[in-house]
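*Asks:* Need a 3D model of the sequence below.
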Amino acid sequence: MARYTGPVCRLCRREREKLFLKGSKCDTHCPLEKRNYPPGEHGRDRARQGSEYLTQLREKQKARRIYGVLEKQFRNMFEEASRQDGITGENLLRMLEMRLDNIAFRAGWGVSRSQARQFVLHGFVTVNGRKATIPSMRLRRGDIVALKPSARELAVVTESIASQAPHIPAWLTSIGSGFEVEVSNPPLREQIDVKVREQLIVELYSK
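*Replies:* As a prediction, the model looks like this:
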């Protein structure tokens, strides 16, 4: 599976805002607070005011980095979203939210999407009682996602659930002690708290 393996703090610096790619660590140890300019030798020189195209590009890059999706997969998802009924930008965000790794993150099992993705890759997550190891797997209404008993006692899981349990979104229903969630409904736009202006992404890909 292709994925970004470099330092994630430089991604936040490039977008000039916290993307919370490390979870709670971003609240206490954030290089962006000391170096609020793009990374690289000429980072300070690139602090120019962006054109319309650059603004759209940065919004697309920000969405990609938040959800941990590479360009080709993101573009394919956009094309699929454009063929669906409704608003293309909202369809795109809904598809990203319905990915298995994101739902594992939203359930509170990992402090970040990358950590939740690792749980999926290591076979710690089941969907409707069957092991699922594909982070990009897209779920539907009524699907039940559970964390395997062997992973429920991990310190990172218990600490994450304790800190994030109150923040489970309304479109997910927690079952039992928080180690299972059911997809009640696909999320509405107002239920997605990611600060992304999806209309700019639509304008970028529509050029």
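
*Asks:* only C-alpha atoms for contact and neighbour calcs from this point on.
*Replies:* Will do.

*Asks:* which ones are touching the residue positioned nearest the centre of the chain?
*Replies:* The chain has residue 67 as the residue nearest its centroid, 2.9 Å off, counting by Cα atoms, centre = their mean. The contact partners of residue 67, by Cα atoms under 8 Å, 6 or more residues apart in numbering, come to 96, 102, 113.

*Asks:* Can you give me the distance of the first one to residue 141?
*Replies:* The gap separating residue 96 from residue 141 is 15 Å, by Cα to Cα, to the nearest Å.

*Asks:* do the last one as well
*Replies:* Plainly put, residue 113 is 21 Å away from residue 141 if you go by Cα to Cα.

*Asks:* Likewise for the second one?
*Replies:* The spacing between residue 102 and residue 141, counted by Cα to Cα, is 15 Å.

*Asks:* I'd like the structure of this one too, to check against the first:
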Amino acid sequence: MARYTGPVCRICRREGLKLYLKGDRCYSDKCGIGRRNYAPGQHGQNNKKLTNHGIQLREKQKVRKYYGVLEGQFHEYFNMAEKMSGKAGDNLLKLLELRFDNVIYRLGFASSRPEARQLVVHGHFTVNGKKADIPSMVLSAGDVIEIKEKSQSSAKFKELIENHKKTAPQWLQVDPDNFTGRVIAEPAKEDIEIPIEEHLIVEWYSK
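*Replies:* So this is what the prediction gives:
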């Protein structure tokens, strides 16, 4: 399955809430869901009642699109979560939050997750002093992320750090003056920007 490359505002409208896929645009009056708060398409304004199956599917799709993960990858994360101690739903959210591209976004080193993914692939960061260019890599508490020295002078990163509108969650520590960040704890569900009912995802995969 190929990655979606169409208008991302349609994704937010389909799920009925902001998924923060367009960076600064999501915080402005130009936000697509703010202007047209209904699903895209000819029948988007029809209020169709979903079945339990449909509700579970929409929750899975919402979370998958929020983190920018393909279907196969998402299923792999769920399988990993099931094998870990604790609740599968909580483990799934932790794994997704600890993805390298998500951590870059949450630190404020990118304006959106898609941009974070692109910056990671282009090799602008190190983890614990070593080159890291795999967006799906899952980080752990204690890992230190740094913008490479040759990238620190770019206007892009200086602007991102100076104009960053978000505050890093409690499980992350950011030092903008030194272009570094650190994972100091495991993420909690309360730190996620959107409401997620992870039990619906567990029910979907448990059929």
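
*Asks:* about what we covered before: between residue 102 and residue 141 of structure 1, point out the one with more neighbours.
*Replies:* residue 102 (24 against 13; other Cα atoms under 10 Å).

*Asks:* how about that one, what's its match in structure 2?
*Replies:* Aligning on TM-score structural alignment places residue 102 of structure 1 opposite residue 102 in structure 2.

*Asks:* Counting by contacts, list what the strand or helix carrying that match packs against.
*Replies:* Following DSSP states H and E, one finds residue 102 of structure 2 within helix 100-107. Using 3 or more Cα pairs under 8 Å, 6 or more residues apart in numbering; DSSP states H and E, the elements in contact with helix 100-107 of structure 2 are helix 113-121, strand 172-175.

*Asks:* cutoff 7 Å now
*Replies:* If contacts are counted by 3 or more Cα pairs under 7 Å, 6 or more residues apart in numbering; DSSP states H and E, helix 100-107 of structure 2 sits against helix 113-121.

*Asks:* Average offset of the next helix or strand after the helix it packs on relative to structure 1?
*Replies:* Reading on from helix 113-121 of structure 2 to the C-terminus, the next helix or strand found by DSSP H and E is strand 125-127. For strand 125-127 of structure 2, the mean deviation from structure 1 after alignment is 0.8 Å (mean Cα distance after the TM-score superposition for structure 1).

*Asks:* what's strand 125-127 of structure 2 in contact with?
*Replies:* Contact with strand 125-127 of structure 2 is made by 131-132, 143-148, as judged by Cα atoms under 7 Å, 6 or more residues apart in numbering.

*Asks:* hmm, which of these are the buried ones?
*Replies:* Neighbour-count burial (16 or more other Cα atoms under 10 Å) applied to the contacts of strand 125-127 of structure 2 gives 132, 144-148.

*Asks:* Now the terminal residues of stretch 180-189 of structure 1, how far apart.
*Replies:* Taking Cα to Cα as the measure, stretch 180-189 of structure 1 stretches 24 Å from start to finish.

*Asks:* Tell me who's in contact with the residue of structure 1 most remote from its centre.
*Replies:* No residue in structure 1 sits farther from the centre than residue 45, which is 30.1 Å out by Cα atoms, centre = their mean. Residue 45 of structure 1 makes contact with no residue under the criterion Cα under 7 Å, 6+ apart.

*Asks:* Tell me which stretches of structure 2 form strands.
*Replies:* 125-127, 130-131, 144-147, 172-175, 180-183 (DSSP state E).
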